[in-house]
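Peer 1: Just need the structure, nothing else, for what follows:
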Amino acid sequence: MSSVRGKVAVVTGAGSGIGRQLALELARRGARLAVSDVDETGLAETVAQVKALGAEVQGAALDVGDRAAVLDYADTVAAQFGVVHQIYNNAGIAGGGQTVLDAEWELYDRTLAVNLFGVINGTKAFLPHLIDSGDGQVVNVSSLNGFMAQPTLSAYCASKFGVRGFTEALRTEMIAGRHPVRVTVVHPGGGKTGIASAALKEAEARGIEPTAEQRERVRVYNEKLLKMPADQAARIIVDGVEAGKPRVLVGNDAKLVDRLVRLLPRLYPKLIVDFERRRLAR
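Peer 2: Below is the predicted model of the structure:
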């Protein structure tokens, strides 16, 4: 067991959802925090809530897809706190809603920039500081779509499968190099984070009008699938970190899908398509 009390923890994507709740959970357990997000309004609210818990916190606007900005941010955090123990690479976007045939290249560019390269940027920027701390931890948030593919989510799945592979490779390197850094990959299931609705807003902001089917898909996801409260997900994640788990499955849906994919690798794509058709037909 390794307590987060007294540790300096960095959380990206902390302006809402799991990121905000991770910051609050870490604050309750006695961590010192550096939090960031592109949403400055949401970030300010998170900072205020963390301060209300009596925790030390630094907030900064940050686009994790901007490599130079992330590198500068890592140096700034290390200079302010003097040490960095943990990085929670949580920032992400939905990046879905269109088939491979219909999707614009921009969808892949932006989704991979945030969801995959944001994780890589954060890891590489902070890793030397984590090693220097003598008690480091990298926590990279993937998804159940990091081991299960779904239609119209090719960009998102590619990014989250990538996070899983990158994180597991990093773990082998930390073991091989005998570095004092534990590595955890997190696979959340359906949580009440607002990510599905945010995907529609992002598409509209890019001038893409969502179809009726896409809007219905988001409605079904929000009402029937995305059910776990973000604060519960955050507790599960931090419990896993403190327990030293290399892999954290968040929610019974993530655990079930993990088993399904392992047991029925050839059959599961058809099962997923059939399941979505039934859900949308209700």
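Peer 1: Could you use CA atoms for every contact and neighbour count after this?
Peer 2: Noted.
Peer 1: Going by residue numbers, what spans are strands in this protein?
Peer 2: 8-11, 32-37, 57-61, 86-89, 136-141, 181-188, 191-192, 228-229, 247-250 (DSSP state E).
Peer 1: got a markdown table for those, with mean neighbour count and distance to Val100 too?
Peer 2: Supplementary listing: those in a markdown table, determined by neighbours: other Cα atoms under 10 Å; distance: least, Cα to Cα, whole Å:
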| stretch | mean neighbour count | distance to Val100 |
| --- | --- | --- |
| strand 8-11 | 26 | 32 |
| strand 32-37 | 27 | 29 |
| strand 57-61 | 19 | 32 |
| strand 86-89 | 27 | 27 |
| strand 136-141 | 26 | 24 |
| strand 181-188 | 25 | 24 |
| strand 191-192 | 21 | 25 |
| strand 228-229 | 16 | 29 |
| strand 247-250 | 22 | 28 |
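Peer 1: Second chain to compare with the first, below:
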Amino acid sequence: MMFDNKVIAITGAGSGIGRALALNLAERGAVLALSDKDADGLAETRRLLGNRPASITTLDVTDTAALNGWISAAVSDFGRLDGIINNAGLSVVAPFADCPAEDFDRVMAVNFTGVVAGCRAALPHVRSAAAKDGVGWIVNISSVFGMMGYPTQSAYNASKFAVRGLTEAMALELAITDPNVAVIRVHPGGIKTNVARNSKRIALLPGQDPDSDFAAEFEKAARTTPEQAAQTIVDGMVRRRTRVLIGPDARFIDWMVRLFPESHFRRIGNFLGGRRR
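Peer 2: Predicted coordinates for the structure are as follows:
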């Protein structure tokens, strides 16, 4: 099997897509190096893995020294690193004019700078493993909000567009220098995870209901489970795809943005509602 004894690092593995990826890849024989800021969630993921080989490390991806140490420890513990899935993320809800700089910068630090740090730490090891065995992976989780702007999501949009641009450029570069390394950008649509529930709501636009329960609305609208998302991502890794869309909403948004580059939001705003990954 493709993933037998392959060592895969996953950030944000304490819940949602990250946990589902860990369980899916473990079933396929992968060895896992898992990290998350949530120690309890990470411990639960480890419990669900049973006796499958895995290490867990509690860290914040904005702590570059800790992230580098985690990758180094994984290579030391398991002898190699075949791939990384940069999955950790968060969101705030606020129009740009009302979003404090520290909140905007925090979203960028986790969603984008943490991905950059993960790629930098993992790439030399993934290159080495791919040169020996013919396969390696850099997988970065963007979003449908990395394909279109959305009101009150300027920070999230900026971070996810940045992940998209970084990953596209890396894919083109490594196709020349390291063709055995698959560089994949992932655009999930509405996924039933904790991102909406845990998002910090700072301010809304005029006319938005201040009493609305955004998390509840998101859960109702989200169409795809973390397990389905993980399966789609792993299928993309097997097929060495450069872009993976998750869910019917992601595919719909992709087409609408292509067909109506200036008017897509007006056309699909009601369809989207308030959802995000």
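Peer 1: hmm, back to that, what's the closest of the strands of the first structure to Ala125 of the first structure?
Peer 2: strand 86-89 (10.0 Å; Cα to Cα).
Peer 1: From what I see, Val70 of the first structure and Ala125 are in contact.
Peer 2: Yes - between Val70 of the first structure and Ala125 a contact is recorded at 6.7 Å, counting by Cα atoms under 8 Å.
Peer 1: give me the number of residues near the counterpart of Ala215 of the second structure in the first structure?
Peer 2: Aligned counterpart of Ala215 of the second structure in the first structure: Val218 (TM-score structural alignment). Using other Cα atoms under 10 Å, Val218 of the first structure has 21 other residues around it.
Peer 1: Ok, Ser128 of the second structure next?
Peer 2: 18.
Peer 1: Map it across to the first structure for me.
Peer 2: With TM-score structural alignment as the criterion, Ser128 of the second structure matches Asp132.
Peer 1: Which residues are in contact with its match?
Peer 2: Asp132 of the first structure makes contacts with Val83, as judged by Cα atoms under 8 Å, 6 or more residues apart in numbering.
Peer 1: what does Gly12 of the second structure give?
Peer 2: Gly18, Arg19, Leu34, Ser35, Asp36, Lys37, Asn86, Asn87, Ala88, Gly89.
Peer 1: isn't the second one right next to Arg47, touching?
Peer 2: To tie it back to what came earlier, the one meant is Arg19 of the second structure. No - checked against Cα under 8 Å, the pair Arg19 of the second structure and Arg47 is beyond contact range at 11.1 Å.
Peer 1: between the two, which one's more packed in?
Peer 2: Per other Cα under 10 Å, whichever of Arg19 of the second structure and Arg47 has more neighbours is Arg19, with 25 against 11.
Peer 1: Can you give me the neighbour number for Thr211 of the first structure?
Peer 2: The burial count for Thr211 of the first structure: 12, using other Cα under 10 Å.
Peer 1: distance of it from Ala198 of the first structure?
Peer 2: 15 Å (Cα to Cα, to the nearest Å).
Peer 1: now Val38 of the first structure
Peer 2: 13 Å.
Peer 1: for the second structure, what spans make up the helices?
Peer 2: With DSSP state H as the criterion, the second structure has helices at 16-27, 39-49, 64-78, 101-108, 114-133, 154-177, 195-198, 214-221, 226-239, 248-259, 264-272.
Peer 1: want to throw these into CSV with distance to Gly146 of the second structure?
Peer 2: CSV is the format used below for these (distance: least, Cα to Cα, whole Å):
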stretch, distance to Gly146 of the second structure
helix 16-27, 17
helix 39-49, 27
helix 64-78, 24
helix 101-108, 13
helix 114-133, 14
helix 154-177, 4
helix 195-198, 15
helix 214-221, 18
helix 226-239, 17
helix 248-259, 10
helix 264-272, 14
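Peer 1: Please look at Val57 of the first structure and Gly30 and confirm they touch.
Peer 2: No - with contact defined as Cα under 8 Å, Val57 of the first structure does not reach Gly30; the gap is 11.3 Å.
Peer 1: Enumerate every residue touching the match of Ala215 of the second structure.
Peer 2: Ala196, Ser197.
Peer 1: next one: Gly89 of the second structure
Peer 2: With Cα under 8 Å, 6+ apart, Gly89 of the second structure has these contacts: Gly12, Val107, Val110, Asn111, Val195.
Peer 1: when you align them, which residue in the first structure goes with it?
Peer 2: Under TM-score structural alignment, Gly89 of the second structure pairs with Gly92 in the first structure.
Peer 1: Same question for Asp105 of the second structure.
Peer 2: With TM-score structural alignment as the criterion, Asp105 of the second structure matches Asp109.
Peer 1: And for Val238 of the second structure?
Peer 2: Val238 of the second structure maps onto Glu242 in the first structure, by TM-score structural alignment.
Peer 1: what does Asn68 of the second structure give?
Peer 2: Checking TM-score structural alignment: Asn68 of the second structure goes with Leu71.
Peer 1: Over to Gln153 of the second structure?
Peer 2: Residue pairing (TM-score structural alignment): Gln153 of the second structure is matched to Leu153 of the first structure.
Peer 1: okay, now the closest residue to that match other than its chain neighbours: neighbour count?
Peer 2: Counting by Cα to Cα, 6 or more residues apart in numbering, Gly96 is the residue found nearest to Leu153 of the first structure once chain neighbours are left out, at 4.5 Å. For Gly96 of the first structure, the neighbour count with other Cα under 10 Å is 24.
Peer 1: re the thing from before, and the residue nearest to the match of Val238 of the second structure when sequence neighbours are not counted, how close does it get to Val138 of the first structure?
Peer 2: Using Cα to Cα, 6+ apart and skipping residues adjacent in sequence, the residue nearest Glu242 of the first structure is Ser2, 4.8 Å away. Going from Ser2 of the first structure to Val138 of the first structure by Cα to Cα gives 13 Å.
Peer 1: What of Ala27 of the first structure?
Peer 2: Counting by Cα to Cα, the gap from Ala27 of the first structure to Val138 of the first structure is 18 Å.
Peer 1: which residues does the residue nearest to Glu242 of the first structure contact?
Peer 2: Val241, Glu242, Ala243, Gly244.
Peer 1: count of neighbours near the counterpart of Asn24 of the second structure in the first structure?
Peer 2: Superposed on the first structure with TM-score structural alignment, Asn24 of the second structure falls opposite Glu25. Applying other Cα under 10 Å, we find 21 residues neighbouring Glu25 of the first structure.
Peer 1: For Glu25 of the first structure, which residues are in contact?
Peer 2: Asp231, Ala234, Arg235, Val238.
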